[in-house]
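**Q** here's a sequence, model it:
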Amino acid sequence: MTLTSKLRAGIASAAIALFAAPALADDVKIVASFSILGDMVEQVAGDFADVTTIVGPDADAHVYSPSVADARAVAEADIIFVNGMGFETWSDTLIAESGTEASVHVATVGITPVLVDDETDPHAWNSLLNGVIYVQNITAVLSEAVPAHATDFAANAEAYIAELTALDAQTREKLGALPAGKSTVVTAHDAFGYLADAYGLNFVAPIGIDTEAEPSAQELAALIEGLKEQGASALFVENITSPALVQQISEETGLKIGGRLFSDALSERGGPATSYLAMFQHNLGAIVTALEAAGES
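**A** Below you'll find the predicted structure:
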């Protein structure tokens, strides 16, 4: 059975379930496309909605293949949030084939896109002030959809935004105190353009914004040669990509791997990045530690 056939079978089952047991009026079912966005939605919705995430922790949304369970969740949803900016290439097909009557909302509306090699970088959450825009967009949607709890959503959002802006100020302070000239960070793929743009860092990577792409031997050799000539201060693997390329860069440049960054997904339960705030705190701590060490060498 093909994936499309499986999805259609799942959708049919979901339709039967919906007919047999309609949701309560205040039992709002929300689907978020990936784990970071799902956490933001949960922070705003609180106890007043049931949030399902399609692409879970430590999973790569760039190359994800939806399942029958995903199709069922979308078919049953009242509200769907996606990141947009070309991030979830599979989402339009999944939503269209599900037959869902849910309203679909792009969480990045109002964010100025960063371009990487003339392509739109979809990883907008890697700036905390962009994270505030995500939260404001989510709050507006939920307040309109469930006006009875608009005050609750607003209160949750206000408290959450206060945490995000406080961490943004802390990030600027910590990164601003780093030694001059020690700001180049190497990662597996181009996921940190917004962090670089917001906080004055320079990120380079062997893979572009889409993890499906692979560098040619010539491109990788040119990157390694450039790092040998110009230097870099930190090197990291990511939670959603193979460490092989980063290990090769480490071996050929002498750069020590400074740990693992969480780029496109949260960590599994028990990990260091189980929420958007925790993810940013972990990444910030790892980057600062590596760049401080580079400044002392």
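**Q** for the rest of this, base every contact and every neighbour count on C-alpha atoms.
**A** Fine.
**Q** quick one: the strands in this protein?
**A** 28-34, 49-55, 79-82, 103-106, 114-116, 119-121, 184-186, 202-204, 234-238, 257-261 (DSSP state E).
**Q** which one of the ones you listed lies nearest to Asp210?
**A** Asp210 lies closest, by CA to CA, to one member of the strands of the chain: strand 119-121, at 9.1 Å.
**Q** okay, the strands of the chain in TSV with distance to Val246 and mean neighbour count next?
**A** Converted to TSV, the strands of the chain look like this (distance: least, CA to CA, whole Å; neighbours: other CA atoms under 10 Å):
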stretch	distance to Val246	mean neighbour count
strand 28-34	25	23
strand 49-55	24	21
strand 79-82	30	22
strand 103-106	33	16
strand 114-116	20	14
strand 119-121	21	17
strand 184-186	8	22
strand 202-204	11	20
strand 234-238	6	24
strand 257-261	8	19
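**Q** with distance to Ala213 as added columns, please give those strands in CSV.
**A** Shown next, in CSV, are the strands of the chain (distance: least, CA to CA, whole Å):
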stretch, distance to Ala213
strand 28-34, 20
strand 49-55, 19
strand 79-82, 22
strand 103-106, 25
strand 114-116, 14
strand 119-121, 13
strand 184-186, 17
strand 202-204, 15
strand 234-238, 15
strand 257-261, 19
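**Q** now the other sequence, so there's something to compare against:
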Amino acid sequence: MSRLAPWLAPLGLLISISLVACQDSSTRDSSQSESLKVVVSTTILTDLTQRIGGDAITVTGLLQPGDDPHVYEPVPRDTVALAGANLIILNGYNLEPKIEKLATSVDSQAAILRAGEAIAPLKLGRAPDPHVWGNARNGILMVQAIQQKLCQLQPSDCPQFQANAQALSQDLTRLNTWILQQIATIPESQRQLVTTHDAFQYYSQAYQLPVLGTLIGISTEEQPSARTVQTLAKVIRETGVPVIFTETTTNSSLLETVADEADVRLSRQPLYADAIGPAGSKADSYIKMLVTNTQTIVDELGGKTTSFQAD
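**A** The predicted structure follows:
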């Protein structure tokens, strides 16, 4: 046995190292498997959730850039994602009715957060207006709601969530001031907004840019009547609005009819109403979406914009 000992010692050391490596690997795998699985409806909320959660959570966004939440039809992979979630984040206020119906019916123990309902809604008729993100200060309230829910469900990473949410909220506070400054450069006689659907009431109220009219109401599922088209065209002619704005998630053909009848032009760039832009675009985050929309509106209505850079 004494002659074998010199061989056994290194072998024992190798086995010990292997066991430690296996334990480390097991620990890492366990930690990764315990990462909070968060499924999010809209691209706006997906962006905010990813920025708050960082690498401490796993985020799955159901809608992709350009998808219209009002009319989105869930697909089988959405059911799978929702069933495996620890947390489901929706906008609420009936923005994404088919996703909400699926989220509340799927066999899941997930917590559900309706982040948009952290904001007291404006009303259009009897219905609450779900487009709360148009006001950057409302964005801060959604950030806080998401951060608090993540801390509740994964307290070990709460300091990271809080730090990320604070940095994001600071950027949104600066953005809110910047938007007010940009809108103020539009000549007062031209400071009116005409869009495809009623998605900019929060933006309008927060930044003192009256919505003169829209072709359809809250949901893009609505279809305007010929009378609506004629009435809107008449109002535009009477007020002298120089341009009306198309949107990325809606068909612009009917608005083209309004523009022809009112003898005004369509905006050169569409507004991002219900979704951020694709990766690499100038509106591929919530902050950049609000910046891009503001620059488009101000430039088209005769104002002058400055650049905005988030920290």
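**Q** so what's Ile183 of structure 2 up against?
**A** Tyr207, Gln208, Leu209, Thr294, Val298, Gly303 (CA atoms under 8 Å, 6 or more residues apart in numbering).
**Q** what does it align to in structure 1?
**A** Ile183 of structure 2 maps onto Leu175 in structure 1 when the alignment is built from TM-score structural alignment.
**Q** likewise Asp263 of structure 2?
**A** Using TM-score structural alignment, the equivalent of Asp263 of structure 2 in structure 1 is Gly254.
**Q** from Ala221 of structure 1, how far out is its match?
**A** Distance of Gly254 of structure 1 to Ala221 of structure 1, given as CA to CA, to the nearest Å: 15 Å.
**Q** which one of the two has more residues nearby?
**A** The residue with more neighbours, out of Gly254 of structure 1 and Ala221, is Ala221; 15 against 10, by other CA atoms under 10 Å.
**Q** please say which position in structure 2 that one maps to.
**A** Here Ala221 of structure 1 is matched to Gln230 in structure 2, going by TM-score structural alignment.
**Q** Gln64 of structure 2 versus the residue most central in space within structure 2, what's the distance?
**A** Centroid-nearest residue in structure 2: Ile44, 0.8 Å away (criterion: CA atoms, centre = their mean). Look at Ile44 of structure 2 and Gln64 of structure 2: by CA to CA, they are 10 Å apart.
**Q** so what sits against both of those two?
**A** Joint contacts of Ile44 of structure 2 and Gln64 (CA under 8 Å, 6+ apart) are Ala275.
**Q** you'd agree Phe153 of structure 1 is up against Asp47?
**A** No: between Phe153 of structure 1 and Asp47 there is no contact, the gap being 10.0 Å when judged by CA atoms under 8 Å.
**Q** those two: which is more packed in?
**A** Using other CA under 10 Å, the more surrounded residue of Phe153 of structure 1 and Asp47 is Phe153, with 23 against 11.
**Q** look up how far Ile30 of structure 1 lies from the more buried one.
**A** Counting by CA to CA, the gap from Phe153 of structure 1 to Ile30 of structure 1 is 14 Å.
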